[in-house]
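1. Pasting the sequence and the predicted coordinates here, then a few questions.
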Amino acid sequence: MSEHPLILGIETSCDETGVGLVRGCELLGDEVASSVDQHARFGGVVPEVASRAHLEAMIPTVRRTLDSAGVEKDDIDAVAVTAGPGLAGALLVGVSAAKAYAMALGKPLYGVNHLVGHVAVDQLEHGPLPKPAIALLVSGGHTSLLLVNDLATDVVSLGDTVDDAAGEAYDKVARLLELPYPGGPHIDRAARSGSASALRFPRGKWGDGTYDFSFSGLKTAVARHVEEADRSGSPLVLADIAAAFQDSVVDVLTRKAVDACVENGVRTLVISGGVAANSALRALAEQRCAEAGIELRVPRPRLCTDNGAMIAALGSEVVAAGLPPSPLDLGTDTSLPVSMPLAV
C-alpha cells in the first residue's frame, strides 16, 4: 500500500446508509442515504425498516460516492465498515456488503467502532488530533466521554449515560410537545425564541463526581410540567419549555466535558455525534472552553451525523497503525466497547 491508502468506509449502524472515501486526512467522497422519513410516523427508528432501507440503498450509494470522488473501485486499497455498536440487522447489512466488496476487489477488510469513528472524522476537517484528547459524543443512542490517547489503539471510556442518551431525550420531549421527529432540530429552533430562565428543570447527575450522564429524570420533569398545565388549564409556552429543557442538557454536557479536560490535564475537546449540531451546545462549549483555555474542535454538522466518511477516517488510522485486517468471518457486535476501535 502507498503511504496514504484509499479507504472505502461503510456505515449502517442505524437509519443512515453512509459511504465515504478517505485518503489520509483528506475527504474525497461522502454520500448518505437516510431513511429517517420512513421512521417519522413511528416517532423513532424501526429496526426492520432501517435494515431494508440499507439493503436497497447500499449499491447506489457506493456508486454515487465513487463517482463524486472520481475514482474506480479498483483504486480502493482497503474497506472499513461499522461492526458495532448499533442495530443488529442494520449492522449486518453493512458488514455483509463490506465483505462482498473486500472479497470482490481482493482488498483487506477492517471492522471498526462506530463511536470512535465519530471522533476520527474530526481529522478530516481540523487535521491530526492532538494526543491525548477528550471526546464528547452526543447522539440519539449514545452520550459518552472518552479519553483518546490513540484513535486506533487506545480509547478509554470515562463516562456514559446511565439511561436515556441526550438525543433520545430530545426525541421524547419533542413528542411530549407535539413536535416532529427527529426532535433535536425542532427543539433547538423553538428554544431560540424562548427564555431558559422561565423554568428550572433538573440537572441529572450534576456534581456527582463522575463523568456519567442521566437525562431520564429531566424528561420526566418536562412530562410532569406538561401534565400539570393540562390539568390546570394553564397555557403552555412551548418556546420556554424547549429553552429550559435544552439549557439543562447543554449545561450538564459542557460542564462535565470541560471538567474531564481539566482533571485529566487535556487541552483539546472534540464534540461529535448528531446532537453536536445543536446551536446552544456549540455556543456554551465555545464559551466554557475559552474560559478554561481548552481548544474546542467540532466537525461541521454534516460530519457530526452518521456517515461513511467517519468510518473511512478511522479505517485510515487503523491501517496506518499497522493493525491486522479483520477476518472475513467478522461478526457484528451491537454493544462493541469503545475500548475496541478495531473489532476482532
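-> Yep, that arrived. Numbering: from 1, shown residues only.
2. CA only for contacts and neighbour counts going forward, please
-> OK.
3. ok, which stretches of the stretch 151-300 of the chain are strands?
-> Here the stretch 151-300 of the chain has its strands, by DSSP state E, counting those that start in this stretch, at 154-160, 268-272, 295-297.
4. tell me which residues in the last one are buried?
-> When you say that, I think you mean strand 295-297. Leu296, Arg297 (16 or more other C-alpha atoms under 10 Å).
5. who touches it?
-> Asp122, His126, Arg267, Thr268, Leu269, Val270, Ile271, Ala285, Glu286, Cys289 (C-alpha atoms under 8 Å, 6 or more residues apart in numbering).
6. Report how many residues lie close to the second one.
-> In other words, His126. If you count neighbours by other C-alpha atoms under 10 Å, His126 ends up with 12.
7. Against Gly274, how distant is it?
-> Using C-alpha to C-alpha, to the nearest Å, one gets 18 Å for the distance from His126 to Gly274.
8. Likewise for the third one?
-> Remark: distance between Arg267 and Gly274 (C-alpha to C-alpha) = 23 Å.
9. Counting neighbours around each, name which of these two comes out higher.
-> Per other C-alpha under 10 Å, whichever of Arg267 and Gly274 has more neighbours is Gly274, with 24 against 19.
10. residue contacts, the more buried one?
-> Counting by C-alpha under 8 Å, 6+ apart, Gly274 makes contact with Val138, Ser139, Gly140, Gly167, Pro301, Cys304, Thr305, Asp306.
11. Second structure follows, compare the two:
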Amino acid sequence: MTAPEGRGAVLLGIETSCDETGVGLVRVGADGPELLGQAVASSQDEHARFGGVVPEIASRAHLEAMVPTVRAAFARAGLEPRDVDAIAVTAGPGLAGALLVGVAAAKAYAAAWDVPLFGVNHLAGHVAADTLEHGPLPTPALALLVSGGHTQLLRVDDLAGSITEIGTTIDDAAGEAYDKVARLLGLSYPGGPVIDRLAGDGDPAAIRFPRGLTGPQDPAYDFSFSGLKTAVARYIEQAERDGRVVDVPDVCASFQEAVVDVLTAKTVRAAVELGIGTVVVAGGVAANGRLRALAQQRCAAAGLTLRVPRPGLCTDNGAMIAAVGAAVLAAGGVPSGPALTGNPGLPVATVLVP
C-alpha cells in the first residue's frame, strides 16, 4: 500500500476493547505518527451505578456510538474517507463483545473504502500512544503499562512486533485496586480520578499500608495489589469498630502512595538491571498525578529518560491504535485476513493479528 505522492499514509484507528469507543486519524511520518484528529465516546456513566463495566452495556454502547464517533473524528481532522490509506483496529485483549463490534466495523469500513486492515494489540497501542507526543521510541525501551485491567512491565525492542513481558500482576491490576478501594470508601466509579483528587488533601504518610511483593525473596518485577486492597478494608473496619471517623483523604493518599511506590520502584529497578535507558509509563493510570511525579523523580535520580504521554492519550483512544498501526505499516506488516476476529486473551507479544 502506497500513499499518494507528497504525503505519508493516513491511518484510521478504531478502539473498542472496554467502555470507550475511540476513533483516531494519524499520518505516518519520519518523525513518528502525527495525530490529525480523534474522538472518544465513553459509556462510563452507564456503568457507574454497577460499580464496574458491564460487558453487555459496553457492547451496545459501542454499536450506538461507532458511526457518530467516526464522523466526529473525520470532522476534527478535516479529512474524508477517501483520504484514508489503511485501518487499524483493536483485536484484543478486551471484552469479547466489545472487541467484536470494533472489528466488525473496521472490516466494513475497510471493504467499503478498499483499504488494508490491520488487527493490532490494545496493549501495544498504549505504548505507541507516546509516539504521538514524543516521536519515535528509542529501543530498547521499558514500558510500565498500568490500567484498569493490566499492570505489566514490558521490554519494547520494536513496537511493530517485538514486545516482551518481563513482569505482571499476579492478582489485581492497579486500576482494579483503585476501583475497589473507592467502593470501600463510598466513592464514585471509576476510582482512580477521585482517589487521586482526594489524595491531594491527605497525608501520604498517615497510614503505612503494605507494599506487595517487595520482599527479598519475592519476584523482582511482578506486582500484587490484592493484599493492599485488603489492608485498606481492614483499616476501615477497625476504625468503624473503634468509633473513629475515617479520614478519607488520608486513606486515599496513603493507599495511592503504596501503589505508586511499588510501581515506580520496580520499574526503575528493572530498567537499571536490564541496562535500558528509556522508560515509558502508559495506560489509563498513567494519567495519575502522583504516579507521574514520583516516576519523574526516581527516573531522574537513576539517570533514566522518562516519557509519559499527556493524560488525554493515556486512556483508551483510537489514536493510539492508529499509532501502533502506523508502526506495523512502516515495518511492512502484512494486513490481517478476512477471518480476523476479537481475541479477549491476546498476549502482548502478538502485536499484529493475521
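-> Great, that's in hand. Nothing here was measured: the structure is a model prediction, and the numbers come from that model.
12. Would you mind listing the residues in contact with the aligned residue in structure 1 for Ala233 of structure 2?
-> Under the alignment (TM-score structural alignment), Ala233 of structure 2 pairs with Ala223 in structure 1. Neighbour list for Ala223 of structure 1: Val173, Leu176 [criterion: C-alpha under 8 Å, 6+ apart].
13. And Leu323 of structure 1, how close does it get to Val344 of structure 1?
-> As judged by C-alpha to C-alpha, Leu323 of structure 1 and Val344 of structure 1 stand 11 Å apart.
14. Between those two, point out the one with more neighbours.
-> Val344 (16 against 13).
15. about what we covered before: so which of the contacts of Gly274 of structure 1 are in helices?
-> Of these, the ones assigned to helices by DSSP state H are Gly167, Pro301, Cys304.
16. Wait, Ala221 of structure 1 touches Pro202, no?
-> Yes. Counting by C-alpha atoms under 8 Å, Pro202 is a contact partner of Ala221 of structure 1 at 7.4 Å.
17. coming back round to it: quickly compare the strands of the stretch 151-300 of structure 1 and say which is most buried.
-> strand 268-272 (a mean of 26; mean count of other C-alpha atoms under 10 Å).
18. which residues of the stretch 1-150 of structure 2 fall in helices?
-> 44-48, 55-77, 96-113, 122-128, 131-134 (DSSP state H, counting those that start in this stretch).
19. average distance between the shortest one and structure 1?
-> So that's helix 131-134 of structure 2. Averaged over the aligned pairs, helix 131-134 of structure 2 sits 0.4 Å from structure 1 after superposition, using mean C-alpha distance after the TM-score superposition for structure 1.
20. Just the residues contacting stretch 267-275 of structure 2, thanks.
-> Leu142, Leu144, Leu153, Ala220, Tyr221, Gly277, Thr278, Val279, Arg298, Cys299, Ala302.
21. Just the buried residues from those, in PyMOL please.
-> Filtering these down to the buried ones (16+ other C-alpha under 10 Å) takes a single PyMOL command:
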select buried, resi 142+144+153+220+221+277+278+279+298+299
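22. Can you tell me which of the contacts of stretch 267-275 of structure 2 is nearest Thr350 of structure 2?
-> Using C-alpha to C-alpha, Leu153 comes nearest to Thr350 of structure 2 of the contacts of stretch 267-275 of structure 2, at 15.6 Å.
23. what residue of structure 1 takes the place of the closest one?
-> Looks like Leu153 of structure 2 aligns to Leu145 there (TM-score structural alignment).
24. what about Ala277 of structure 1, distance to Tyr101 of structure 1?
-> Taking C-alpha to C-alpha, one finds Ala277 of structure 1 at 32 Å from Tyr101 of structure 1.
25. So the two - more neighbours on which side?
-> The residue with more neighbours, out of Ala277 of structure 1 and Tyr101, is Ala277; 24 against 19, by other C-alpha under 10 Å.
26. which residues does the aligned partner of the more buried one in structure 2 contact?
-> Alignment note (TM-score structural alignment): Ala277 of structure 1 maps to Ala287 of structure 2. Contact analysis of Ala287 of structure 2 by C-alpha under 8 Å, 6+ apart lists Arg310, Pro311, Gly312, Cys314, Thr315.
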